[in-house]
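Novice: Build me a model:
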Amino acid sequence: MFILLGVISLVVSPGRTYFFSIAGCKLIKRVRSMCFEKVVNMEISWFDEPEHSSGAIGARLSADAATVRGLVGDALSLIVQNAATAIAGLVIAFSANWILAFVILVLLPLVGLNGYIQLKFMKGFSADAKMMYEEASQVANDAVGSIRTVASFCAEEKVIQLYKQKCEGPIKTGIRQGLISGIGFGFSFFFLFTVYATSFYAGARLVDAGKTTFTEVFKVFFALTMMAIGISQSSSFAPDSAKAKGATASIFEILDRNSKIDPSDESGTTLESVKGEIELRHVSFKYPTRPDIQIFRDLCLAIHSGKTVALVGESGCGKSTVISLLQRFYDPDSGHITLDGIEIQKLKLRWLRQQMGLVSQEPVLFNETIKANIAYGKEGNATESEIIEAAELANAHKFISSLQQGYETVVGERGVQLSGGQKQRVAIARAIVKAPKILLLDEATSALDAESERVVQDALDRVMVNRTTVVVAHRLSTIQNADVIAVVKNGVIAEKGKHETLLNIQDGIYASLVALHMTAAS
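Specialist: Down below sits the predicted model:
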């Protein structure tokens, strides 16, 4: 019988591990892909919260799914095995002698109770450790992502010390976790040997009374001992199950949350042709993370089709916020924003963003080829001719062609292999390839030197033709030819008009900004 059991185990055990491993790997893939899909469709204000920083999200996508998989894989397979052992043990024990089996069975919940208490203690510790590791992950993510800044300020020791500090908390938690787990193991074995002692004592009394035989006592003893060992082993998974419970809660927190501004939402209308008439009517807005600071109070602005509107004003007055509101990164607290007379909230979000091309102050390039970075701009696949045409319009084709690998050149993380002007021109090409009706330029040349600025500005001037354009600028020299210049101050449009008109306003805000700019330039 034991040889037969050995042969069955030789076949069943590898199969059990194999199939549960496949289930675990499929689960980890599904959890990560579902969570990532949910994360990228969250509204922008969700990412403004500290607990949803890039490091924390990365740690959650990586660690949480792996923790759940750990429990579903090896741990779950062993739990299934132990459950089968427990059922077989009970059947054998009760068929041999139900009185002795019942006596021993009364004591077995002690082992289960010990595992349950362990699980409750571990739950709090694993949640604390998880949060601490996410903080440490954020420090590492920031340091590696900005390694040039860290190196230039010789701040390596600072970030190392900060990382070590963030890792100290989990060490203390781990020590406490180890102590509780160790005490739990001790009690598991204490209860196990208590069951042994009671089995022999009760068996001896029953044999003495003539109610059972020596053979039956050992049948019951071995059957229930194997069952007790299985239960005792299962209690050792208390730390893993506590972590998995916390990880599962973290996963479902993401999966169950509905994005307030969801780009994957297919509802909403689309327009057959877009003129590019934009109007902001009585818009009030505060950032969700800074509810005490009023950005706009009663902002009104009309942007006509095919015209260029420039937004100027002091730093922090809300110029870039206008662009965020137009792209529906945020919704205004009150007031209306319309495109061709229709409120943008009623339009299909993905379609709305496809009508707009954004070129920001700090262009973000992905660690791929220049060709792939430009193609990102178009939904679906951009053809090679479209990519080259966009690059030519952006004054980028010449410098790309001069590179050894041309359009197949990998730009490096955040585009580090390219200069500021080159990155900006690739970003402009990416915006052009989607053929946007509306162009949004958020201080597109402010971070460039004079030569790069001239080349990039030339590219922008070509792109802006026959497009509704909103320009945010610090350098007033770049917006003098705009159709309308709007001055933002104290949450409203304080002045608007052409460059010459605004200069002639006595004690005007724009005139004082130009004077200040001229003084700084000289």
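
Novice: CA only for contacts and neighbour counts going forward, please
Specialist: OK.

Novice: So Q361 is in contact with E453, correct?
Specialist: No - with contacts counted by C-alpha atoms under 8 Å, Q361 stays clear of E453, the gap being 11.8 Å.

Novice: which residues are in contact with both of the two?
Specialist: 445-446 (C-alpha atoms under 8 Å, 6 or more residues apart in numbering).

Novice: so how far is stretch 368-375 off the chain centroid?
Specialist: For stretch 368-375, the separation from the chain centroid amounts to 23 Å (computed by C-alpha atoms, centre = their mean, to the nearest Å).

Novice: wait, I meant stretch 177-190
Specialist: For stretch 177-190, the gap between its own C-alpha mean and the chain's C-alpha mean amounts to 37 Å (C-alpha atoms, centre = their mean).

Novice: The structure of the following sequence is requested for comparison with the preceding one:
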Amino acid sequence: MAFSRAARLAGVVFGVVPLAFILFMSSGYLAAKADARLLDVEGQAGTLLEQILSSVRVVQSFAAESFLVKKYDAYLDQLQRLGKWRSVVRGLELSISYCILNLTYSVACKWLYCDMLGVAHSKYSLVRKPINCAGQPRSWINRVPTIDVRGNKGEKLWDSQTGEKVNASIEVRNLTFSYPSRPDHKTLDDVSFVLEAGKVTALVGASGSGKSTIASLLLRYYDPLPAQGGKSSGGIFLAKRDIRDLNLPWLRSQIGIIAQDPQLFTASIFENVAYGLSGTPWELPTSESEPNYQERLADAKIRVEYALKQAQAWDFVCKLPEGMDTRIKGGRTGVLSGGQRQRIAAARALVRKPRILLLDEGTSALDAETEQRMMAAVHEEQAQSGMTTM
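Specialist: Sure, this is the predicted structure:
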């Protein structure tokens, strides 16, 4: 019927159908292969990003921003390469499609010309909408943060690479603080005390009395700056220097924290502990192209193994199917028990050789014997490095 109604148009269509079929099958196979790899890498990147955002306190505590940005960038580089390949395949598919369409349309362009103009005009409004919507997010992105976590300003009191003992005494002076979400409620009211360098100091109080708040202020999640009505004032001093005058990445690299409810990442046990090296001179390399990759990786494995032994985690890690390379689920749940997760978090804090160690009920899930052995390792580390513990 096609040849009887429009012989020229039918001849054009049927002449290219066999070739188009072969090309479509080939490009479809390549596209499916590229899509599978693309979705896999995209899933890994999305999982990492979701865990970074849900574990932002952990990331900040261990000064892991730069390390995790590099790791996320590596995923994006893979996606870019795969995307380019997928674009070539997609371009081939579209070229075939439009070749057939244009051959067909060339016969009937007289009738289609006005319709194509209408389609182009309708797409113009779709382009304008995202351009108009881009203004508000840009203003959020350009907002200057109160605490600049990526800035390089501020003083560094000592070299992190030296193993010498330092005076890491901490003074909390006339500290009054209210959270931004509750400006009328004083979480801390004119609090003053001193954490002596190289010793253990315990803060004891009822739930909600501000113990964790002091740890948050020491890590500079917040600053005790005067707010409306003068609700926040005072300061925290490290070695007699106001911590607001210190380099923030350096300050956080000096602190290790073990929380009551530790947040781990979907990664191997080795990687979870090695995240504690972020911001230190022994930071785990993210790419094989980095200088001295093998030497740095071997050094990191030695440090991670020693930290796992300090945290009383080495015995159960060795019994896992792949040892340190066993992959665990992120978040606050998974195959590991609460006590095991707490010991992994303890190893993550100890591996960075911190000058200051914060235990926010960090041994609550451990039995008495394990807790005693771990605290003995902490005291030994204290004697060697002069670590201050709260």
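
Novice: on contacts alone, who are the packing partners of the helix or strand E42 of the second structure falls within?
Specialist: With secondary structure defined by DSSP states H and E, E42 of the second structure is part of helix 7-54. For helix 7-54 of the second structure, the elements it packs on are helix 2-5, helix 65-133, judged by 3 or more C-alpha pairs under 8 Å, 6 or more residues apart in numbering; DSSP states H and E.

Novice: so how far is the shortest one off the chain centroid?
Specialist: Mean-position distance between helix 2-5 of the second structure and its chain equals 63 Å (C-alpha atoms, centre = their mean).

Novice: coming back round to it: may I see the helices and strands packed on helix 7-54 of the second structure organised as CSV, with distance to P180 of the second structure and mean neighbour count added?
Specialist: Output for those, formatted as CSV (distance: least, C-alpha to C-alpha, whole Å; neighbours: other C-alpha atoms under 10 Å):
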stretch, distance to P180 of the second structure, mean neighbour count
helix 2-5, 74, 10
helix 65-133, 24, 14
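
Novice: what's the burial count for D367 of the second structure?
Specialist: D367 of the second structure has 10 neighbouring residues, counting by other C-alpha atoms under 10 Å.

Novice: ok now do it, which residues does it touch?
Specialist: D367 of the second structure makes contact with no residue, according to C-alpha under 8 Å, 6+ apart.

Novice: Could you find the closest non-adjacent residue to the most centrally placed residue in the second structure?
Specialist: Centroid check for the second structure by C-alpha atoms, centre = their mean gives I52 as the closest residue, at 3.3 Å. In this structure, I52 of the second structure finds its nearest non-sequential neighbour in V59, 6.9 Å apart by C-alpha to C-alpha, 6 or more residues apart in numbering.

Novice: Would you agree the one you found falls within a helix?
Specialist: Yes - with DSSP: H, G, I helix; E, B strand; the rest coil as the criterion, V59 of the second structure is assigned to a helix.

Novice: what about it, how many neighbours?
Specialist: For V59 of the second structure, the neighbour count with other C-alpha under 10 Å is 21.

Novice: quick one: it and A168 of the second structure, what's the gap?
Specialist: With distances defined as C-alpha to C-alpha, to the nearest Å, the gap from V59 of the second structure to A168 of the second structure amounts to 23 Å.

Novice: With A365 of the second structure instead?
Specialist: Here the criterion is C-alpha to C-alpha. By it, A365 of the second structure lies 29 Å from A168 of the second structure.

Novice: more crowded one of these two?
Specialist: For A365 of the second structure against A168, the residue with the higher neighbour count under other C-alpha under 10 Å is A168, and the figures read 23 against 18.

Novice: Give the equivalent position in the first structure for the more buried one.
Specialist: Per TM-score structural alignment, the equivalent position to A168 of the second structure in the first structure is G276.

Novice: Assign a three-state SS to its match, would you?
Specialist: Note that with three-state DSSP, the state of G276 of the first structure is coil.

Novice: got a list of what it touches?
Specialist: By C-alpha under 8 Å, 6+ apart, the neighbours of G276 of the first structure are 304-306, 339-340, 437-438, 467-468.

Novice: same check, this time on F270 of the second structure
Specialist: Neighbour list for F270 of the second structure: 301, 304, 324-325 [criterion: C-alpha under 8 Å, 6+ apart].

Novice: Then Y510 of the first structure?
Specialist: Each residue near Y510 of the first structure by C-alpha under 8 Å, 6+ apart is listed here: 313, 487, 495, 502-503.
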